[in-house]
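Novice: Could you look at this predicted model? Sequence included:
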Amino acid sequence: MNLLVKSRLSAPLGAVSSSRRRYALWLSALVVALAGCASGPKKPQPTPLEPVVPLVAARLAWQQSVGVVDALLVPAVHGNALALANAAGSVTVFDGDGGQVRWRADAGAPFAAGVGFDGQRVALVTRDNELVVLTARGVAWRQRLPARVYTAPLVAGGRVFVLAGDRSLSAFDADHGAPLWKQPSRGSDPLVLQQPGALTAVGNTLVAGIGGRLVGIDPDTGRVRWDVTIGRTRGATEIERLVDIVGRLGRDGDVLCARAFQAAVGCADAAAGRLLWTQAADGATGVQASAEHVYAVEANGRVLALARADGRRVWTQERLLHRTLSAPLAIGRTLAIGDAQGHVHLLARADGSIVNRLSTDGSPIVDGPLRVGNTLVAVTRNGGVFAWRPE
């Protein structure tokens, strides 16, 4: 129950009747009320941190601050540049090596979702439901959107792609904002997760997480090329049937691995449009993939390494239970995972042992650590940007 409250439930605009919306709002209020009920089960306390011998050294390379960052403002990396947005409506692009500011721009309105970044343009969605594209010269263009957006736009191939909360998908010209095509909403679920979903490109295929499926789409026309199911709906209530693809996708070549919220983790061949495997799993954050493993964090904070070939469990780490862990990041021989107390934990990719712990400002790590060139970067909800160089 607590997991659902933290993931924030929402009814997609335009996707349901007014009575269904009222029911969805009532249901969401009931979830919150039940979660806060004194007679209900208490939230488990985070596992106390044990002393760590730093077997992998990492020195702080640079530090910056950008202002308060909302949970949906996921940082974006392109090459050696890092794009960040704060809740007030300001965008900053940093150099990954030294932390110098390359450029800043202001949208003039608070942001709701982002960041999409292709090295030149930054795309975000405002709280007023406008898609805004900025460059070093300022706002390039704006477009009104018909539905709320929780997933960062994707800027690629001279286009901006937007996955809306009603599960519709749209494409715009990146230079001028002209609409190119729109794939209408697929499905009519009254509730969707108000957290970042999945939108990426593999070769010349746009891949979107729609419900519990990965869908391959022609970026020029919006035509569906393939459709594979990672997680299926189950349960008797609308909350139990939520299976949206969430967070980061793990990628190894043409293989994409994903998590379907509270249902499964699985991998697909994006070139062939073929499902490779799925395994039942309960979690709400994205995954990381390598040639050998898929790394994932379960709802209770258990960290898993699964065999990339077939999904069998390789190792489990349970020393970080109930710490509200972020999506994992593979960097070098380690796996970096953030928590709600502002720590970045480094785990050995070989066996999951904890080999170092890095501290920030004490606020939650947004989305998860990032790799910018040879630098490990963590962004906090308080707006701190911390960059380390593992040695």
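Specialist: Structure received. Remember, predicted model here, so these are calculated numbers, not experimental data.
Novice: make it CA atoms for all contacts and neighbour counts henceforth
Specialist: OK.
Novice: ok, so what distance separates residue 190 from residue 208?
Specialist: Residue 190 sits 20 Å away from residue 208, taking C-alpha to C-alpha, to the nearest Å as the criterion.
Novice: helix, strand or coil for residue 28?
Specialist: At residue 28 the chain is in helix, as set by DSSP: H, G, I helix; E, B strand; the rest coil.
Novice: That one: what's its closest spatial neighbour, skipping adjacent residues?
Specialist: In space, and not counting its chain neighbours, residue 28 is closest to residue 9: 6.5 Å by C-alpha to C-alpha, 6 or more residues apart in numbering.
Novice: Look at residue 190 and residue 208 and report which has more neighbours.
Specialist: residue 208 (23 against 20; other C-alpha atoms under 10 Å).
Novice: I'd like to know which elements the helix or strand encompassing that one is packed against.
Specialist: Element membership for residue 208 (DSSP states H and E) is strand 205-210. With contacts defined as 3 or more C-alpha pairs under 8 Å, 6 or more residues apart in numbering; DSSP states H and E, strand 205-210 has these neighbours: strand 199-202, strand 213-217, strand 245-252.
Novice: The first one: which residues count as buried?
Specialist: Taking 16 or more other C-alpha atoms under 10 Å as the neighbour-count basis, strand 199-202 is seen to contain the buried residues 199-201.
Novice: quick one: the strands in the stretch 1-150 of the chain?
Specialist: Remark: strands assigned in the stretch 1-150 of the chain by DSSP state E, counting those that start in this stretch are 9-10, 58-65, 76-78, 81-85, 90-95, 101-106, 111-117, 122-126, 130-135, 138-144.
Novice: out of those, nearest to residue 295?
Specialist: strand 76-78 (20.3 Å; C-alpha to C-alpha).
Novice: other SSEs contacting that closest one?
Specialist: strand 81-85, strand 111-117, strand 370-372.
Novice: Next, the angle strand 122-126 makes with the longest one.
Specialist: Here strand 111-117 points in a direction 170 degrees away from that of strand 122-126 (axes from the mean of the first three to the mean of the last three C-alpha atoms, to 10 degrees).
Novice: Next, the angle from strand 111-117 to strand 130-135.
Specialist: Between strand 111-117 and strand 130-135, the angle comes out at 40 degrees (the same axes, to 10 degrees).
Novice: Which positions in strand 111-117 come out as buried?
Specialist: 111-117.
Novice: residues near the closest residue to residue 318 other than its chain neighbours, how many?
Specialist: Counting by C-alpha to C-alpha, 6+ apart, residue 318 lies nearest to residue 302, which is 5.0 Å off, once chain neighbours are set aside. For residue 302, the count of nearby residues is 18 (other C-alpha under 10 Å).
Novice: hold the first one in mind and look at this next one:
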Amino acid sequence: MSRYLLLALIVSALLLSACSGSSKRVMPADELSDSQDGASVSTVWSSNAGRGIHSVGDGLDPLIEDGRVWVADRRGELTAWDLESGDRVWRKRLGKPVSGGPALADDLLVVGTREGELIALDRETEEERWRSKLSSEIVSVPAISGDAVVVLSGDGRLVAMSRESGSRRWSYDRSMPPLTLRGTSNPKLLGSTVLAGLPNGRLVAVNLGDGSEAWQVDVGVATGSSDLDRMRDVDGDPVIAGSQVYVVGYQGQAMALDLQQGRVEWARDLSSFSGLDVDSERVYVTEANGRVWALDRRSGAAIWRQDELEGIRGTAPVVVGDMVVLGDDRGRLTVLDSSDGAILARVRIDRSNGISRNPVVVDDDVVVLTDGGRLQRLRLSRGGDD
């Protein structure tokens, strides 16, 4: 069996299992009507930003930097769009199948390809500075800090490259399970520490200078008799808030950990491949079966659970003021009340393509990139259409 199990197959099997084990009726996604009773979602601008992703699991996230939205598509077209007007202001065609990025620092723009190449461009001249070959396709967004570019390849290798030359500085490599979800979490940099969720179900903290391990934690314990039952994966990005890091794994747990030592402060059994977000009081998680949870940030106790989205594949919930926003595989954006999980608005923004990349927050707006390449800035406000 292939090392990389397609996400869609996993999700389908999981949803069928969840539906058969529940006595309540799960609402088919097409029966969920659009509404804007408690909040309004209006379009600030909408643009066609290329051909979108190749398949679910690609790490083609929109990046907001310097008043622009930077986007890459599966054919290797890199574009930048004015954040206020939605006009295209920059474009570069690589002619390579891009699957991870873009990342930007000063004048350096970095993307990863399905062929396992990390490519760095000069943002101003559009000239290639360097390219480096890795061991597997790159489906994470690279992280840049100081003289290092850090990326997690599809086979679970965490690699740091020289920002100036692209030469390899170090590689962190651990054994991987027979089956994983397609996709990886994006490595996060905090000072001299790299945090990464791995396909073996672990969260690791690695020293940026030399790649040595500071600590690692299992995000759930593998059980069961088959490779599928035992599969653990961390595809959602770890979220750093204060002195804690929050993470959730597929067929694993949602956890709060001490950032310095990796000590588990609380853990709750939850399965998610999308990830989570936090505010000052709560941790919001999209479960693998589509339900959305709010947990107490201090204890992990459940505060509310939104069941109406069960059976839909959603992105991670994203906090926007006193609301929580997520996209789904039917091209809808759903807005929840962060205090009780009530649905305030549900709007289909793409009738042909789903949304697998998390919305990006800009003030009270969100920027959303659909899987087909439609890029939109949407304004959220409480009180419906008033």
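Specialist: Happy to help now that I have it. Note that this is a predicted model, so its numbers are computed, not measured.
Novice: Any idea what the TM-score is?
Specialist: Once superposed, the chains reach a TM-score of 0.86 (TM-score structural alignment, normalised by the length of the second structure), with 363 aligned residues with a C-alpha RMSD of 2.7 Å.
Novice: related to what we said a few turns ago, isn't the residue nearest to residue 28 of the first structure up against residue 165?
Specialist: No: the criterion here is C-alpha atoms under 8 Å, and residue 9 of the first structure misses it with residue 165 at 10.9 Å.
Novice: the more surrounded of these two?
Specialist: residue 165 (26 against 21).
Novice: Can I get the helices and strands packed on strand 205-210 of the first structure in CSV including distance to residue 101 of the first structure?
Specialist: Below are these laid out as CSV (distance: least, C-alpha to C-alpha, whole Å):
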stretch, distance to residue 101 of the first structure
strand 199-202, 26
strand 213-217, 35
strand 245-252, 26
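Novice: among the ones you listed, which is nearest residue 68 of the first structure?
Specialist: The nearest among these, by C-alpha to C-alpha, is strand 245-252 at 20.5 Å.
Novice: Just give me the mean distance for the closest one relative to the second structure.
Specialist: Average distance, strand 245-252 of the first structure versus aligned residues of the second structure after superposition (mean C-alpha distance after the TM-score superposition for the first structure): 2.1 Å.
Novice: gap between the two ends of stretch 321-334 of the second structure?
Specialist: Rule used - C-alpha to C-alpha; the end-to-end distance of stretch 321-334 of the second structure is 15 Å.
Novice: Also stretch 113-132 of the second structure?
Specialist: 11 Å.
Novice: Could you give me the buried positions within it?
Specialist: Quick answer for stretch 113-132 of the second structure (16+ other C-alpha under 10 Å): 113-123, 126, 129-131.
Novice: quick check, distance from it to the centre of its chain.
Specialist: 22 Å (C-alpha atoms, centre = their mean, to the nearest Å).
Novice: and for that stretch, what are the contacting residues?
Specialist: 92, 96-100, 107-112, 133-139, 153, 165-167 (C-alpha atoms under 8 Å, 6 or more residues apart in numbering).
Novice: again, but for stretch 46-64 of the first structure
Specialist: Contacts of stretch 46-64 of the first structure (C-alpha under 8 Å, 6+ apart): 98-99, 319-323, 354-357, 384-391.
Novice: Show me just the buried residues among those residues.
Specialist: With burial judged by 16+ other C-alpha under 10 Å, the buried subset of the contacts of stretch 46-64 of the first structure is 99, 319-323, 354-357, 384-390.
Novice: what about the closest residue in space to residue 261 of the second structure that isn't next to it in sequence, distance to residue 198 of the second structure?
Specialist: The shortest distance from residue 261 of the second structure to any non-neighbouring residue, by C-alpha to C-alpha, 6+ apart, is to residue 215 (6.6 Å). Applying C-alpha to C-alpha, the value for residue 215 of the second structure to residue 198 of the second structure is 13 Å.
Novice: and what of residue 61 of the second structure?
Specialist: 19 Å.
Novice: These two: which is more packed in?
Specialist: residue 198 (31 against 26).
Novice: ok, for that one, nearest residue in space, not its chain neighbours?
Specialist: Nearest to residue 198 of the second structure is residue 234, by C-alpha to C-alpha, 6+ apart, at 5.5 Å.
Novice: That neighbour pairs with which position in the first structure?
Specialist: When the first structure is aligned by TM-score structural alignment, residue 234 of the second structure is paired with residue 245.
Novice: for the aligned partner of residue 75 of the second structure in the first structure, what are its contacts?
Specialist: By TM-score structural alignment, residue 75 of the second structure lines up with residue 88 in the first structure. Counting by C-alpha under 8 Å, 6+ apart, residue 88 of the first structure touches 67-68, 109-111.
Novice: And the residues you listed, which of them are buried?
Specialist: Buried among the contacts of residue 88 of the first structure (16+ other C-alpha under 10 Å): 67, 109-111.
Novice: Thought residue 234 was touching residue 251 of the second structure, still the case?
Specialist: No: Residue 251 of the second structure sits out of contact with residue 234 when judged by C-alpha under 8 Å, with a separation of 9.3 Å.
Novice: which of these two has more neighbours?
Specialist: residue 234 (34 against 24).
Novice: Number of residues surrounding residue 291 of the first structure?
Specialist: 12.
Novice: That one: what secondary structure?
Specialist: coil.
Novice: quick one: it from residue 256 of the first structure, how far?
Specialist: Residue 291 of the first structure is 11 Å from residue 256 of the first structure, by C-alpha to C-alpha.
Novice: ok, the closest residue to residue 240 of the second structure other than its chain neighbours - contacts?
Specialist: Take residue 240 of the second structure and drop its neighbours on the chain: the residue closest to it by C-alpha to C-alpha, 6+ apart is residue 246, 6.4 Å away. Listed by C-alpha under 8 Å, 6+ apart, the contact set of residue 246 of the second structure reads 238-240, 254-257, 276.
Novice: Just give the nearest non-adjacent residue to the alignment partner in the second structure of residue 390 of the first structure, would you?
Specialist: Aligned by TM-score structural alignment, residue 390 of the first structure pairs with residue 380 of the second structure. Of all residues not flanking residue 380 of the second structure in the chain, residue 41 sits nearest, at 4.9 Å (C-alpha to C-alpha, 6+ apart).
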